[in-house]
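[1] Sequence and predicted structure, then a few things I'm wondering about:
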Amino acid sequence: MTRQPEASAFSEYLAAQENKSLLRFLTCGSVDDGKSTLIGRLLYDTKLLFEDQIATLSADSRKHGTAGEDLDFALLVDGLAAEREQGITIDVAYRFFATDKRKFIVADTPGHEQYTRNMATGASNSDLAIILVDARQGILTQTRRHSYIVKLLGLQHVVLAVNKIDLVDFSQERFDEIVKTYSEFVADFGFDTLVPIPLSARFGDNVIARSENTPWYSGPTLLQHLENVAVENEALARPFRLPVQWVNRPNLDFRGFSGTIASGIVRPGDAVVVAGSGATSRIKSIVTADGELEEASAGEAVTLTLTDEVDASRGDILAAASDRPEVSDQFAAHLIWMHDEALLPGRPYLIKIGTRTVGATVTEIKHKVDVNTFQRLAAKTLALNEVAVVNFSTHEPVAFDPFADNPKTGAFIVIDRMSNLTVGAGMVDFGLRRATNVHWQELNVSKQSRAALKGQKPAVLWFTGLSGAGKSTIANLVEKKLNAEGRHTYLLDGDNVRHGLNRDLGFTDADRVENIRRVAEVSKLFTDAGLITLVSFISPFRAERRLARELLGAGEFVEIFVDTPLEVAEARDVKGLYKRARAGQIKNFTGIDSPYEKPEAAEITLSAGAESPQAMADAVVSWLKANGYVD
C-alpha cells in the first residue's frame, strides 16, 4: 500500500515527460568556433551528467583537452578518436537532454569544409539552427555557407551565437559589429526569428545564466531562448501525404498501405488518391499495433486500408484527393553537391525522394551560387560543397511537392550508381511542365517489323577501349563482313561524329559524358530502325556505358572491350597523341591524365595486343551468329 503514491508519482512524471514539447536544433559554423564546447557546457550546466561521466571528462581533458586546467566540454561530444586527436568534429553527433520546460535533440555538426555534407544532414532534421561565430574571427566563408544551407533546408529559427566573447574583453562594440554584418548578409533569407547572443561556451557566460560580464546585453540566455522559442508543427497544416513504405498483406483478407505520415491529418472516410496513377479511393481504417485510430497525423507510423482495390506499391504517395502533389519526370531543384568527384550533367545517377528511388540525370546546370555574394555563376560541373540550381530528368514520373510547400515530399538525395554513396542533397523548386505536354506518338511500323524485313536482330555493338586500341579498325572489318552478307548496318565512329553532331564538345569529363549521351540516343534511334549499329568510342566511364545499355532493350547492347595494354596502344600511336599528352600539350587524355574504367562484364573481350584485327573481327561475327543476331 505504501508504494502506490510512489507509483502514482512515477506515472505522473512519465506523463509530464511525454507531454513536453520537443525542439530539434543543430550547432554549425566555421572551424573551431566552439560548437562541441557549447553543447558540452549545456549538458554540464543543466546537471544532466552523471558523476562517472564527469570523472571521465576530467581524465579526458587532462589527456586530450585544449582548455588548460579546465574541463574541455567538447570531449563530451567529440567521441571519435580522430576527433579527439585533432580537436575537431568530423561526424554528426546527436545528444538528448531535457529541462523542466522542454525536451531537446541537438546535432553537433562539423565546421570543416570537407564535412559540409554532414552539416546538411544535421540541418535536414532540425527546427532551429545555432550559428556560432568566433568573436575574434567574425563572419567567415563557412559561416555564410552553413547559413545559406540552413535557409535552403527551410529552417526558420536561427540563433547567432557570438562565442568566445571573453577573448575580446566582452566588447559590445565587437558584438554589435558582427551582428550588423550577419544581419545584412541574411536580410533576404526571411527567417522567422534571428536572435543574437554574446556568450562564452567555455566559461558559461549567457549559456544558462545571465553573465555579469555583459551588462550591456538585455536579451535572453541561450537556454531561455531554446525553452521558449515557438516552433509550430507546420506539417500538421499541410495537405495529407503518406509515402508508401510497404504493402501490408498478412493474409488474403487484409491489404493495407504502411508508412509514416509526412504531413497533414487523415481520418476514416477521407478521399485519397494514388498520386502517380491518379486512382482514387477513401480511407476505410487506420491500423496500428495498438488498434485502430479515429485520426492520425504527421509523424505517425500507420497502415491505411482503402475502400477500393487500387494499385499502389512502395514508392507511391497516398495524398489528399482535393490537394494533390505534382507528378512529372522533370523538375528544377536546388542541389548541394557532397562528393569529391564532380557532378557531370548527363551522367546517370539515382535519386531517392520519399520512399521511391528512380534513375535520373541532371540535364542542365542553370547556375551555381557564390555563397558569399549570392552571385549566379555559370558552370558546367559542380564540385564538392557547391550549391546550384539544376534541372533533373527522371527515368519515370515521380510525385513531389515543391520543397517550400512541403519539405518532406520535396527533398531528395542523389546516389552514385556505381558506389551507392550519397553524393548530393536536393530541394525541388518546381516541376518542368514541358515534360507533361509532350506525349509519345504511336507508330504503326514497329522496330520488330523493320528488323524482320532485314532478316536480323537489331543491336548496338559498342566498341570501347583506349585511344589506339584498334576499335575503329576492328569495327570497320566487322561492318565490312556483315555488309558482304547482306546485313543492314551503320558505323558511328568517335572521330567522325565530332565533326558534326558533337563538334561543340571538348574533352573534359563533362563533355565526354555529353558526347556519349548523344551517341547513345542516336544509337537507340538506329536500333528502332532495325539496324545493327557499330559504335566505336573510347567511352572511358562505366556510368555512361551503363546509360547507353539502359536506353536499349534487353539484349540490344553488346559491349565489346578491345583490351589493349597502354604500352601497345602508345607504341602504335600514328597520330602522336600520346606523345603530345605526355608533354602536357593535350589535357584530359584518356590513359594519361584522365582515367579509363575497364568494363566489368563485357559481352565480348578482344585481346588486341595478341590477336590480329581480322581474327578479332571474325570472333565478333561468330559471336553474333551464335547468339542469334544474324543467321
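    Here it is on my side, so go on.
[2] okay, CA-based contacts and neighbour counts for the rest of this
    OK.
[3] which residues of the stretch 251-400 of the chain fall in strands?
    254-260, 265-266, 271-274, 280-288, 291-293, 296-297, 301-306, 317-320, 326-337, 348-353, 356-369, 376-377, 387-400 (DSSP state E, counting those that start in this stretch).
[4] Just name the most buried of these.
    Of all these, strand 317-320 has the most neighbours on average by mean count of other Cα atoms under 10 Å, namely a mean of 27.
[5] Work out the gap between it and the centre of the chain.
    24 Å (Cα atoms, centre = their mean, to the nearest Å).
[6] Please apply the same query to stretch 189-206.
    With Cα atoms, centre = their mean, you get 30 Å for stretch 189-206.
[7] Take this one as well and set it beside the first:
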Amino acid sequence: MTTTASPADTTGGHVENSDLLRIATAGSVDDGKSTLVGRLLFDTKSVLADQIDAVTRASVDKGLDTPDLSLLVDGLRAEREQGITIDVAYRYFATPRRSFVLADTPGHVQYTRNTVSGASTAQLVILLVDARTGVVAQTRRHAAVMALLGVPRLVLAVNKIDLVDDAATVFAEISAEFARLTGTLGWDEADVQAIPVSALRGDNVAHRSALTDFYSGPTLIEHLESVPNVADRAPVGFRFPVQYVIRPRTAEYLDYRGYAGQVAAGRVAVGDEVVVLPSGIRTTVSGIDTADGSLESAHTGRSITVLLADDIDISRGDIIAAVADAPEPISSFTATVCWLGDKPLAPGARLLLKHGTLSTPAIVGSLDALFDEQDLSVHDSPERLELNQIGRITVQTAAPVAADDYLVNRETGSFLLIDPQGGNTLAAGLVGDALAPLHLSALA
C-alpha cells in the first residue's frame, strides 16, 4: 500500500479519457461518505452559493455549529430524515487538472445492490472506514465486491481521524490490516492508497492537516488528480451492442439502414471488417453517423449509428464486433454473481438474463461455489445463495450470448439476472470464474 502520490503512466498502456475519472464511494453506515462527498464538492467550488446557504440554514435548524455538508448529497427526503444514503447519487466536480464523475453509494447491507451498481463502472473507489472502529464486516464485504468487479484502484480513507487518540498508531494499524486484505484479494500495493482524513473538518481532503504530521502522502484531491486513469485490464477490439435498427422509409432515405447504439469497447473506423454476432456473418463498415454528422472513426463510449456494406438481418441484442478477437457466442457458461434478491437463489431458477441490449430467458443450472468475503474462503456446492452472497454458478440461456470473459472486458463481460414477473434485478453477474484469482490468492 502506497503513501505517496502515484506517478503518471509512462508505460504506454491503454488509457482513455485521461481528463475524466470515474470514482465511487463505499463503506459502512455512518462512516461519513456523504459528508466526504459534500466536502469534495465544497472544496472544489462545485456547488452554488444558494445551495451552501440552504445547507447552512438546515444545519442551524438541526442545532449544528458548522454546515452539515452531507445535506449537499443526501437528496431524497427519506435520506434526510434517516440520516443515511439509500440510492446511488451521481455527482460531478472538477479541479484545474481533471474532471470527475462520482457515485455516492449506500453503506447499509440491504443496499449492497446499489453499491454494486455504483461501483460497476468506477476506475477508482474511495472506501471509507471510521478511525474509531477500523475495518469492519461491511468493509471486507465491499472490498471483496470491488475485487470481483475488477476496480483497478482503491483509496482507503480513514475518516474521523481527529476523533481518536494517538492517530498515528490508529492509522498505521488500520492501514496494515487493509493492506493484508487487499493483497489477498489481488491488488498490487501500488494500486491502494491510504489517507487519514476528517471529512467534517476538511483535513487532508483538499488541504493538508497539521494534525497528521505523521502522514507525508498526498491529500485526497492530489491523489485523485494524479492517479493514472486505467481502463480495462486487457483491452479488446470493437464491441457494439445494437440498440435500435433505424429504417426511416422516406423518399430521401429509402435505402437507409443503420444500427444505433453505444460503443462498448474498442474503436471502429470506416472500412473495418466486422462480424455480426451471434450469426457470424462478416461485412464491412461503410459509414458512421451521429447527430452531429458523419465520422471516420469512433471509440469507446461514443453513441453512433453504424452503416454496413451488406444487407444483413440484424436486430436489437445482436453485437457487431471486431473480426480479430470476436467472442464465441455461448448458451451455457460459468459465471460469478452477487445475489441481490430477498429470496434465496436455488438451482433450477428460471430468470431473465440481460446482457448489453439482449434479454433472453435463462436457467441457473448449478451452484458451484460460495465466497465468504469475511474469511476469504471458498465453499463448494452451496445449497443456495442468500441476499448479498457471492457465488459461482452455471447458466443456460435460450439465445446465444456474445460475451467476453469479465476479466478481459468489464463492459461485455457483465450481465444482470432479472425476475421475469416483477422485473426486479436479482443479481449482478460476471461471465467466467472471477472467484478463481481470489481463491488462489487466499491459498497462497
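    Ah, there it is. Every value quoted in this text rests on a predicted model; they were computed, and no experiment measured them.
[8] I'd like to know which of the strands of the stretch 251-400 of structure 1 lies nearest to Met616 of structure 1.
    strand 348-353 (31.3 Å; Cα to Cα).
[9] tell me, what residue is most central in structure 2?
    Ranked by distance to the mean C-alpha position of structure 2 (Cα atoms, centre = their mean), the top residue is Ser120 at 2.1 Å.
[10] What helix or strand is the corresponding residue of structure 1 for Arg80 of structure 2 located in?
    Following TM-score structural alignment, the counterpart assigned to Arg80 of structure 2 within structure 1 is Arg84. Per DSSP states H and E: Arg84 of structure 1 is located in helix 81-86.
[11] my guess is the residue nearest to the centre of structure 2 contacts Leu149, does it?
    Yes: here Ser120 of structure 2 reaches Leu149: they are 6.1 Å apart, a contact under Cα atoms under 8 Å.
[12] who's in contact with the corresponding residue of structure 1 for Arg350 of structure 2?
    Matched to structure 1 by TM-score structural alignment, Arg350 of structure 2 sits across from Pro348. Neighbouring residues of Pro348 of structure 1 by Cα atoms under 8 Å, 6 or more residues apart in numbering: Gly359, Ala360, Thr361, Arg417, Ala543, Glu544, Leu547.
[13] List the contacts of the residue in structure 2 that the second one lines up against.
    Just to be clear, that refers to Ala360 of structure 1. Under the alignment (TM-score structural alignment), Ala360 of structure 1 pairs with Ala362 of structure 2. Counting by Cα under 8 Å, 6+ apart, Ala362 of structure 2 touches Arg350, Leu351, Leu352, Leu353, Val395, Gln396, Thr397, Ala398.
[14] and which of those is nearest Asp405 of structure 2?
    Val395 (14.0 Å).
[15] list the contacts for the equivalent of Glu411 of structure 2 over in structure 1?
    Counting by TM-score structural alignment, Glu411 of structure 2 lines up with Lys408 in structure 1. Going by Cα under 8 Å, 6+ apart, Lys408 of structure 1 touches Ala262, Ser263, Gly354.
[16] how about a cut-off of 7 Å?
    Counting by Cα atoms under 7 Å, 6 or more residues apart in numbering, Lys408 of structure 1 touches Ala262.
[17] Leu492 of structure 1 too?
    Per Cα under 7 Å, 6+ apart, neighbours of Leu492 of structure 1: Leu534, Val535, Ser536.
[18] swap the cut-off to 6 Å and go again
    Val535 (Cα atoms under 6 Å, 6 or more residues apart in numbering).
[19] Doesn't it belong to a strand?
    Yes: the assignment for Leu492 of structure 1 is a strand, going by DSSP: H, G, I helix; E, B strand; the rest coil.
[20] which position in structure 2 aligns with it?
    Checking with TM-score structural alignment, Leu492 of structure 1 has no match.
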